[in-house]
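Undergrad: sharing a model that was predicted from the sequence below.
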Amino acid sequence: MIEFRRNIVAGTAVLVVAAVSGCAPGTGDRAQPATTATGTSMVTSPTAVPGTLVYLDVAAGRPITMTTVTDGAARRTTFGTATRSDEHVLVPSPDATRLAAVESPDPDSVAPGDLVVISAGGARHTVATKVMWGGGSAPVWMPDGQHVIAAVGGQWRVIDVANGAATPYPAGPRPGADGGYLTWSTNGHWRAIGGSTDVTVTAADGTGEVKRSVASLPECREAAGCPTSVQAVSDDGRYVALGHMNSDPSRVTEAHLVLDMRTGGLVNLPPTAPGGSVDRVFFRPDGGMVVRTVTNDGRYTFVLLRADGSTLATLPDTTQQHPSGRNLVTYRP
């Protein structure tokens, strides 16, 4: 990501390979670009988004439907009937085979509830009780797909979804007591946490902490608040995709900004049609991005970016088009 990021800070080289421990994000040596097609790089212009896009269609009293689109091939799986709580908290596992939810006895008042894991077909397995939720406070899957981070009785815990065993939250900064957005890089090496006016990235073991303020952004002076809802972090820990400030009771899933954690500047994203906007940003292991834009009349388009910021392909999102109950919630390269 060299020339692209030089739009932010002229002459700044981008280093995209970093060790898991003891290094600040983006301080390793840059890997050489691939010259032949690999499973993780986009060399030729694709006809579909490479990797897996995960969409959810959730409405109380109706079947929960997950649509996964892998390299353009769609597959639909149902997870039983949705509850009112499911409309607010429903998080796919990294392999998109299970869902984490919080069953609240009173969703209208955002009352704590049971953390449940839902399997295909609808079977629900309770793994914790007294779990907080609402806005930024929601279950977060660990990269291994076997553990979930959740606020239990006001304390953040790592919960084994097989047996419910709880262990302390990993070392390093954590979401605030009243909730905060947390996300992991796809490779599991980095985590990003959103505060009220800042964003923090650390290695998986809590080292290499980098914190950046976003208080100077114009959005922070608006009613919506600072855009600190972290949605994705790059595999080198340097870039974080940010969405609007959290909004109770539902969790924010959009992202419209990319913050460079090394410079503190914003990365230029593709231009949109008049009245349109960027609403999703995902990072690829080859240094590129998957960016989705939406027009003011609800037409969605993917823009695939190379590591240098140039456009590789522009593709329509035929899975989520207006009007539709489907919502793009995550992406796996």
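TA: It's in.
Undergrad: CA atoms for contacts and neighbours, from now on please.
TA: Will do.
Undergrad: just checking, next helix/strand downstream of the helix or strand hosting Arg212?
TA: In this assignment (DSSP states H and E), Arg212 forms part of strand 210-213. Going down the chain from strand 210-213, the next helix or strand is strand 229-233, by DSSP H and E.
Undergrad: show me what that next one is packed against.
TA: Judged by 3 or more C-alpha pairs under 8 Å, 6 or more residues apart in numbering; DSSP states H and E, the packing partners of strand 229-233 are strand 182-184, strand 190-194, strand 239-243, strand 277-283.
Undergrad: go through those strands and name the closest to Arg76.
TA: strand 277-283 (21.3 Å; C-alpha to C-alpha).
Undergrad: tell me the buried residues in the closest one?
TA: For strand 277-283, burial by neighbour count (16 or more other C-alpha atoms under 10 Å) applies to 277-283.
Undergrad: stretch 148-157 too?
TA: Counting neighbours by 16+ other C-alpha under 10 Å, the buried set in stretch 148-157 is 148-152, 156-157.
Undergrad: which of those residues sit farthest apart?
TA: Across the buried residues of stretch 148-157 (C-alpha to C-alpha), the longest gap, 11.2 Å, separates Val148 and Val152.
Undergrad: what do these two both touch?
TA: Listed contacts common to Val148 and Val152 are nil; contacts here mean C-alpha atoms under 8 Å, 6 or more residues apart in numbering.
Undergrad: contacting residues around Lys211?
TA: Residues in contact with Lys211, defined by C-alpha under 8 Å, 6+ apart, are 198-201, 261.
Undergrad: where's it relative to Trp156, distance?
TA: Look at Lys211 and Trp156: by C-alpha to C-alpha, to the nearest Å, they are 20 Å apart.
Undergrad: ok, Phe79 next?
TA: From Phe79 across to Trp156, the span is 27 Å (C-alpha to C-alpha).
Undergrad: let's bring in a second one:
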Amino acid sequence: MTKQYTCGASSISFQEPVFIQSCASVTGQKEGDGPLGSCFDMICPDPMFGASTWEAAESTMQKEAATLAIGKAGLKPADIRLLFAGDLLAQTAASSFGTAGMGIPFYGLFSACSTMGEALSLSALCIAAGYGEHILCATSSHFCSAEKEFRFPLGYGNQRPLSATWTVTGAGACVLGSQPPLPASGKSRPLRCGHSCIAITGLTTGRLVDYGLKDSMNMGGCMAPAACDTIHQNFLDFHRTPADYDAIFTGDLGAVGQKILIDLLYQKGYDICSCHQDCGILIYDSQKQDTHSGGSGCGCAASVLSSYILPGLLAGKWKRILFVPTGALLSKVSFNEGDTIPGIAHAVVIEKYEITS
């Protein structure tokens, strides 16, 4: 059992780390044409992924990412104790239908675009408490299914303001474990290089933050205050500053939300300009791809984490990062009834770890 301690008001520090055994990413062609295209495990040129509906396409994509991650860890579905998964659709339909045939005990999650942070946090807590040796985290989103769910059917041809983000067609999955991953063997490709691996060493659970915004076409503005609150709380709880992190990755604030976050943290005395990156900005080329403010969706942070951030840590690009997926907690019912859009952000401290024994 991993020792864990509550830390400050909202955080937990793992005195013995929780290890990320493997990761996998699957995306659509638009994401494959972006700056991270060479990093993804699979790029499917067919937006339907061989299915008959957008929702079924997303389910197929998430199942593929989960299957890849399990295989990379050298495991079988029967070796996975629990599955934490989620998406943007009502009743987490993409996750439910996508992973139903895998036979893994399942917890369906919804934390909007921050769901990968929630999944990693809950999985790490379970492993630290001794409730499973291997746990799978998976999230996904699909541009077409999300537009249908939250905004306008694609056939309407509606105009998008510059503050809008583009829902990523993508899925990411990670297998967490109580022990460092074993070296690669056969077809397994775990997150290990020599004596180096990747570990979760802490987390900060986000709080609901509501600034009264109601604009579903400005997700960055709705989520930035929550990102600020969680990052600030992480600094306080762990007695850290931005300099203690080689990079701080938010999930999908986009260009608009990034500016708001930087301003809000600056007002609290923190300058994160030199270390902040946003997955929604990284995944698309703002000059060549018409995505306005950037990317969003459960699959945005998950696919960038699995394809770019974790391999970068293993390669020594960074030693310690703060991963902060961000979510806007609206539904089509709450939006149509004129409610505000609260934000949430969950932070996970991830480090390169040297195996000494």
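TA: That came through, no problem. Keep in mind it's a predicted model, so treat the numbers as computed, not measured.
Undergrad: any idea what the TM-score comes out to?
TA: TM-score for the superposed chains, counting by TM-score structural alignment, normalised by the length of the first structure: 0.32, backed by 177 aligned residues with a C-alpha RMSD of 6.6 Å.
Undergrad: thinking again about what came up before, for the contacts of Lys211 of the first structure, which single residue is the most surrounded?
TA: Highest neighbour count within the contacts of Lys211 of the first structure: Val201, with 30 neighbours (other C-alpha atoms under 10 Å).
Undergrad: SS state for it?
TA: Using DSSP: H, G, I helix; E, B strand; the rest coil as the criterion, the local structure at Val201 of the first structure reads strand.
Undergrad: residues in contact with the closest residue in space to Val201 of the first structure that isn't next to it in sequence?
TA: For Val201 of the first structure, ignoring the flanking residues on the chain, the nearest one in space by C-alpha to C-alpha, 6 or more residues apart in numbering is Ala192 at 4.4 Å. Residues near Ala192 of the first structure by C-alpha under 8 Å, 6+ apart: 182-184, 199-202, 230, 232-233, 240.
Undergrad: in the stretch 51-200 of the first structure, which spans are strands?
TA: Under the criterion DSSP state E, counting those that start in this stretch, the stretch 51-200 of the first structure contains strands at 52-57, 63-70, 73-81, 90-92, 98-103, 113-119, 124-131, 140-141, 147-152, 155-160, 166-168, 182-184, 190-194, 198-203.
Undergrad: pretty sure Glu64 of the second structure contacts Val26?
TA: Yes. Applying C-alpha atoms under 8 Å, one finds Glu64 of the second structure in contact with Val26, separated by 7.2 Å.
Undergrad: would you mind telling me which of these two has the busier surroundings?
TA: Val26 (29 against 21).
Undergrad: doesn't the more buried one lie inside a helix?
TA: No. Counting by three-state DSSP, Val26 of the second structure is not found in a helix; it is strand.
Undergrad: gap between it and Gly86 of the second structure?
TA: Distance from Val26 of the second structure to Gly86 of the second structure, counting by C-alpha to C-alpha: 15 Å.
Undergrad: contacts only, for the nearest residue to Ile159 of the first structure once chain neighbours are set aside.
TA: Leaving aside its sequence neighbours, Ile159 of the first structure sits nearest to Ala166 (C-alpha to C-alpha, 6+ apart; 4.5 Å). Going by C-alpha under 8 Å, 6+ apart, Ala166 of the first structure touches 157-160.
Undergrad: by neighbours, which of these wins?
TA: Busiest of the contacts of Ala166 of the first structure [other C-alpha under 10 Å] is Ile159, holding 25 neighbours.
Undergrad: count the neighbours of Ala313 of the first structure for me.
TA: Close neighbours of Ala313 of the first structure, defined as other C-alpha under 10 Å, add up to 18.
Undergrad: may I ask which helix or strand encompasses it?
TA: strand 311-316.
Undergrad: now that strand: buried residues?
TA: Buried residues in strand 311-316 of the first structure (16+ other C-alpha under 10 Å): 312-314, 316.
Undergrad: and the next helix or strand past that strand?
TA: Assignment by DSSP H and E places the next element after strand 311-316 of the first structure at strand 326-332.
Undergrad: helices or strands next to that next one in the packing?
TA: So strand 326-332 of the first structure, by 3+ C-alpha pairs under 8 Å, 6+ apart, packs with strand 52-57.
Undergrad: the strand it packs on vs strand 73-81, what angle?
TA: Here the directions of strand 52-57 of the first structure and strand 73-81 differ by 40 degrees (axes from the mean of the first three to the mean of the last three C-alpha atoms, to 10 degrees).
Undergrad: show me what strand 52-57 of the first structure is packed against.
TA: With contacts taken as 3+ C-alpha pairs under 8 Å, 6+ apart, strand 52-57 of the first structure sits against strand 63-70, strand 326-332.
Undergrad: how about a cut-off of 10 Å?
TA: Where contact means 3 or more C-alpha pairs under 10 Å, 6 or more residues apart in numbering; DSSP states H and E, strand 52-57 of the first structure is packed against strand 63-70, strand 73-81, strand 90-92, strand 326-332.
Undergrad: of all those strands, which one comes closest to Lys130 of the first structure?
TA: Comparing those by C-alpha to C-alpha, strand 90-92 comes nearest, at 16.7 Å.
Undergrad: can you pull out the helices in the stretch 101-250 of the second structure?
TA: Using DSSP state H, counting those that start in this stretch, the helices of the stretch 101-250 of the second structure run over 115-128, 143-150, 219-238.
Undergrad: kindly reformat those as TSV containing distance to Ala199 of the second structure and mean neighbour count.
TA: Output for those, formatted as TSV (distance: least, C-alpha to C-alpha, whole Å; neighbours: other C-alpha atoms under 10 Å):
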stretch	distance to Ala199 of the second structure	mean neighbour count
helix 115-128	10	26
helix 143-150	31	19
helix 219-238	17	25
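Undergrad: separation between the residue nearest to Phe282 of the first structure when sequence neighbours are not counted and Phe79 of the first structure?
TA: Distances taken as C-alpha to C-alpha, 6+ apart place Val290 nearest to Phe282 of the first structure, at 5.1 Å, with adjacent residues excluded. For Val290 of the first structure, the distance to Phe79 of the first structure (C-alpha to C-alpha) stands at 27 Å.
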